[in-house]
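Peer 1: All I have is the shape, not the residue letters:
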């Protein structure tokens, strides 16, 4: 069976998008997702995105990380899906229903309300999530935010001075985070500007992370470091993040279609196709 896909990216965070809203796509499995995401033997991507019918929204978006693990949310993928869909839509994700719409050069996504309770992140035990009394090497005094998926944020003087490739996997797999964690290091450069690097759970260092930008912006706003609308600049480019008075996070930024193609399902899914 040949399956069509669209290769897309948001600020260099890239996706293989499979549109199964009309059916005809076999059930996705973690091994199949990992095989398709493999950059050497597969199509290659940070995340595989599967669109499906939904009873709760216009359609459902499922997100599989590079290691095949399914996760709750992906901001950059949401913008890519808005571009692919071509019209405003409500989208069911495992992190909740979000609203998206294409705009000139990209998309705007209502990411919903952030959550700050220790059990909402989740953490292994209770603690203050705005000023967490834990640390790893040079990284300490973090904040935790769930924006559909879990993030821990560290504010540092220079994001490039942090060995995130070493500390990222250590923090991701720390027992404090029973569902693992996305790791963000950020530098505040003004009331309206943040620089950010992200170690993504199940992926590693990425050029951009939309939910990481949302979580970092909200953490900075809660600490009074920035205003309620801020530009977050990652290695791949910038996103605008606003936290409205009604407690909703709105992310605006670019998305791009790279190419389209097809693949033979059995080449990647093996027994999963039967």
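Peer 2: It's in. Just so you know, these numbers come straight off a predicted model, no measurement behind them.
Peer 1: only C-alpha atoms for contact and neighbour calcs from this point on.
Peer 2: Noted.
Peer 1: Relative to residue 210, how far out is residue 267?
Peer 2: 31 Å (CA to CA, to the nearest Å).
Peer 1: And for residue 195?
Peer 2: For residue 195 relative to residue 210 (CA to CA), the value is 13 Å.
Peer 1: Just want to know which of these two has more residues nearby.
Peer 2: In terms of neighbours (other CA atoms under 10 Å), residue 210 is the more surrounded of residue 195 and residue 210; the figures are 30 against 24.
Peer 1: Compute the number of surrounding residues for residue 140.
Peer 2: For residue 140, using other CA under 10 Å, the count is 16.
Peer 1: That one belongs to a strand, doesn't it?
Peer 2: Yes - under DSSP: H, G, I helix; E, B strand; the rest coil, residue 140 sits within a strand.
Peer 1: next, the one to line up against it:
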């Protein structure tokens, strides 16, 4: 979710704001079942894309047998390109459903958080000032991570392929070395880029070191450019910690939203699927094709 704006769009009465929030909750409940089913197909399409990109990289470094075993079919560039097109088609179909769910969830979150701007509502809400301050920190961090999502996702794709290639070939060939050098340069650039962007934003939770930024949290030590295994470990660390932090942030925002809604007299919202938002429809990282 990308929660955009907490300020009410109009000077509408609080009762009208609550009515709009209730309607948004009902619409989100209506879309939940379709979103849950879509997530299963989305995961399948992502697996197809990941395996097709890995098989293409295997061909590039001449690990044909493992590529064929991975896809369980004859491997060539045409076959792989076909798989990627089908994965993209499925992803686009699924994303239409997920986008509808996500948009409705964003509307619900915004309407609920806007209630924190009403003095009459804040008077009745325990820790209203604390909630408002925490929401501001969470939203800034959430937006910054969302803005970096494409680069973070590419780190995961590169490290997955990198690890698999080194696993399947014990004797590095010239093609393998050339591929690793190219990948390491791209990974090093992306690590520094994302680390810099996330270092501009405060870590929105308590930390043993006190007030820190997100950059050092998601990657404690930046590896050297020629440290191939260090770059691989760094890419995995940054991806895992950033995605985990993103979901923790969204979960905390959702918790505050639930608190606000219950204060407004609404029941707890039913469990909904976890959506990896900000995922692009296509993986545009040029692995081999």
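Peer 2: Yep, it's here. Please read these numbers as outputs of a predicted model, since none were measured by experiment.
Peer 1: I'd like the TM-score for the two structures, please.
Peer 2: Superposed pair, TM-score by TM-score structural alignment, normalised by the length of the first structure: 0.23. Supporting alignment: 102 aligned residues with a CA RMSD of 5.8 Å.
Peer 1: Report the contact partners of residue 206 of the first structure.
Peer 2: Residues near residue 206 of the first structure by CA atoms under 8 Å, 6 or more residues apart in numbering: 13, 46, 197, 198, 199, 200.
Peer 1: In which helix or strand does residue 96 of the second structure reside?
Peer 2: helix 77-114 (DSSP states H and E).
Peer 1: which of the residues in the helix or strand following that helix are buried?
Peer 2: Next helix or strand after helix 77-114 of the second structure toward the C-terminus (DSSP H and E): helix 119-122. In terms of neighbour count (16 or more other CA atoms under 10 Å), helix 119-122 of the second structure has its buried residues at residue 122.
Peer 1: Quick check: which helices or strands does helix 119-122 of the second structure pack against?
Peer 2: The criterion is 3 or more CA pairs under 8 Å, 6 or more residues apart in numbering; DSSP states H and E, and there are no helices or strands that helix 119-122 of the second structure contacts.
Peer 1: Next, the buried residues of the very next helix or strand once past that helix.
Peer 2: Downstream of helix 119-122 of the second structure, the first helix or strand assigned by DSSP H and E is helix 128-147. Buried residues in helix 128-147 of the second structure, counted by 16+ other CA under 10 Å: 128, 131-132, 134-135, 137-147.
Peer 1: ok, now stretch 176-193 of the second structure?
Peer 2: So, applying 16+ other CA under 10 Å, buried residues of stretch 176-193 of the second structure: 176, 179, 180, 183, 184, 187, 188, 190, 191.
Peer 1: Quick one: residues contacting the fourth one.
Peer 2: Which is residue 183 of the second structure. Contacts of residue 183 of the second structure (CA under 8 Å, 6+ apart): 158, 162.
Peer 1: Make sure I have this right: residue 216 of the first structure is in a strand.
Peer 2: No - per three-state DSSP, residue 216 of the first structure lies outside any strand segment and is helix.
Peer 1: That one touches residue 187, doesn't it?
Peer 2: No - taking contacts as CA atoms under 8 Å, residue 216 of the first structure lies outside contact range of residue 187: 9.9 Å.
Peer 1: Looking at these two now, which is surrounded by more residues?
Peer 2: Comparing residue 216 of the first structure with residue 187 by other CA under 10 Å, the one with more neighbours is residue 216, at 30 against 21.
Peer 1: Quick check: closest non-adjacent residue to the more buried one.
Peer 2: Leaving aside its sequence neighbours, residue 216 of the first structure sits nearest to residue 153 (CA to CA, 6 or more residues apart in numbering; 6.0 Å).
Peer 1: part of a strand, is the one you found?
Peer 2: Yes - counting by three-state DSSP, one finds residue 153 of the first structure located in a strand.
Peer 1: before we move on, back to that, tell me the buried residues in the helix holding residue 96 of the second structure?
Peer 2: Going by 16+ other CA under 10 Å, helix 77-114 of the second structure has these buried residues: 80-81, 83-84, 87-88, 90-92, 94-95, 97-99, 101-102, 104-114.
Peer 1: what's the angle from the longest helix belonging to the second structure to helix 77-114?
Peer 2: Using DSSP state H, we find that the single longest helix of the second structure is helix 14-60. With axes from the mean of the first three to the mean of the last three CA atoms, to 10 degrees applied, the angle from helix 14-60 of the second structure to helix 77-114 works out at 160 degrees.
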